[in-house]
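**Student:** Fold the stuff below for me.
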Amino acid sequence: MTDHEPLELERFLPYRLSILSNRVSQAIAREYQQRFDLTMTEWRVIAVLARFDGAGLSAREVAERTEMDKVAVSRALARLVAAKRVVRRTHDGDKRRSVLLLSAKGWKIHDVVAPLAREHERELLGRLDADERRMLQRVLDKLAPV
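**Tutor:** Okay, here's the model as predicted:
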């Protein structure tokens, strides 16, 4: 007899949310990876820079807003800058601080992928009725307030 009490992963909420997140993200990721040679992290960086266009976010702010690992964000940004999808500029003449903005190439990708992502979200939410969608939104707002 053992004193161990293994987690039932298939019933463990963090595990289930992680699996769901991976499935949802991977479904759309396949398309933009094939079309634009874009990783999931790179797409999220593009999406955040688009969302806060004009603000000129630092790499640290991008990592904070995406809640992704700083090293992963840094690698993604390096690739995006090298591919001329993101532009790095100095912040108001302060050479110690750089800000990141989408380039025309970055916006072009965003303007193709964002509608695909929205359509994917509509299809996913279409599996729920109106009451379930409202409940899901309330639960998400409670568990992960924006």
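**Student:** switch to C-alpha atoms for all contacts and neighbour counts from now on
**Tutor:** Will do.
**Student:** Report the buried residues of the longest helix along the chain.
**Tutor:** Counting by DSSP state H, the longest helix found in the chain is helix 13-36. Residues 28-29, 32 are the ones in helix 13-36 that count as buried (16 or more other CA atoms under 10 Å).
**Student:** Just name the closest of these to Ser98, please.
**Tutor:** Each of these was scored against Ser98 by CA to CA, and Tyr32 proved nearest at 27.5 Å.
**Student:** want to put them side by side, so please do this one too:
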Amino acid sequence: MAKHEVIAFALADFFPYRLAVLAEHVSQAVAQLYGDRFQITRAEWRVLAALGANNGMAAKDIGAYSTLDKMQVSRAVARLEEAGLITRATDDADRRAKILTLTGSGRALFQKIVPLAQAREDYLLEDLDPKERAVLDKAMAKVLARAQGLIERG
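**Tutor:** Okay, here's the model as predicted:
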């Protein structure tokens, strides 16, 4: 390749970029819901949802489950704890670890948000017929598996 040769590349057509744009817009569309109505951030919602779906988790496991980094989890946990929505207790199996669970208020908030979030999901997918939804699910699973394989290989 010549020193000044330009490689043709259209970011707007690059699959990882298009997927990131889609993910960000979908996430923002749902975040409007809990941000505007319930004054919680995307990270706080992900922690709340992880705990609600799993009936509690070790703090160290929330990051991988929710795709949040350690600092995002830490800030979200602190804010949710301060708001009385979660509690932490020492894990009997590992005394150094903390198990986070929803309080009654946290569970009530989770139960208010879930149907609203599911309604947003339904709206986003409304133009897809059942066959298209199945193809989308299958395609996403295949791409995820390939991405995980690349990550594992390095």
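**Student:** What value does the TM-score take for this pair?
**Tutor:** In this superposition the chains share a TM-score of 0.90, using TM-score structural alignment, normalised by the length of structure 1; 143 aligned residues with a CA RMSD of 1.7 Å.
**Student:** helices and strands around the helix or strand following the longest helix of structure 1, which ones?
**Tutor:** Of the helices and strands lying after helix 13-36 of structure 1 in sequence (DSSP states H and E), the nearest is helix 40-51. On a contact count with 3 or more CA pairs under 8 Å, 6 or more residues apart in numbering; DSSP states H and E, helix 40-51 of structure 1 meets helix 13-36, helix 59-66, helix 70-82, strand 94-102, helix 104-125.
**Student:** Asp53 of structure 1 is nearest to which of those?
**Tutor:** strand 94-102 (7.0 Å).
**Student:** average gap between the closest one and structure 2?
**Tutor:** With mean CA distance after the TM-score superposition for structure 1, strand 94-102 of structure 1 departs from structure 2 by a mean of 1.8 Å once superposed.
**Student:** which outside residues touch that strand?
**Tutor:** Strand 94-102 of structure 1 has contacts (CA atoms under 8 Å, 6 or more residues apart in numbering) with 46, 49-50, 53-54, 56-59, 85-91.
**Student:** Buried subset of the residues you listed, written for PyMOL?
**Tutor:** Burial among the contacts of strand 94-102 of structure 1 is assessed by 16+ other CA under 10 Å; the matching PyMOL selection reads:
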select buried, resi 46+49+50+56+57+58+59+85+86+87+88+89
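**Student:** Now flag whichever of the buried residues of helix 13-36 of structure 1 is closest to Thr66 of structure 1.
**Tutor:** Among the buried residues of helix 13-36 of structure 1, and counting by CA to CA, the member closest to Thr66 of structure 1 is Ala29, at 16.1 Å.
**Student:** which residue in structure 2 lines up with the closest one?
**Tutor:** Matched across to structure 2, Ala29 of structure 1 falls on Ala31, judged by TM-score structural alignment.
**Student:** didn't that match look like it was pressed against Gln39?
**Tutor:** No - taking contacts as CA atoms under 8 Å, Ala31 of structure 2 lies outside contact range of Gln39: 9.9 Å.
**Student:** Can you tell me the centre-most residue of structure 1?
**Tutor:** With distances taken as CA atoms, centre = their mean, the residue of structure 1 nearest its centroid is Arg44 (3.3 Å).
**Student:** Aligned counterpart of that residue in structure 2, please.
**Tutor:** In structure 2, Arg44 of structure 1 lands on Arg46 (TM-score structural alignment).
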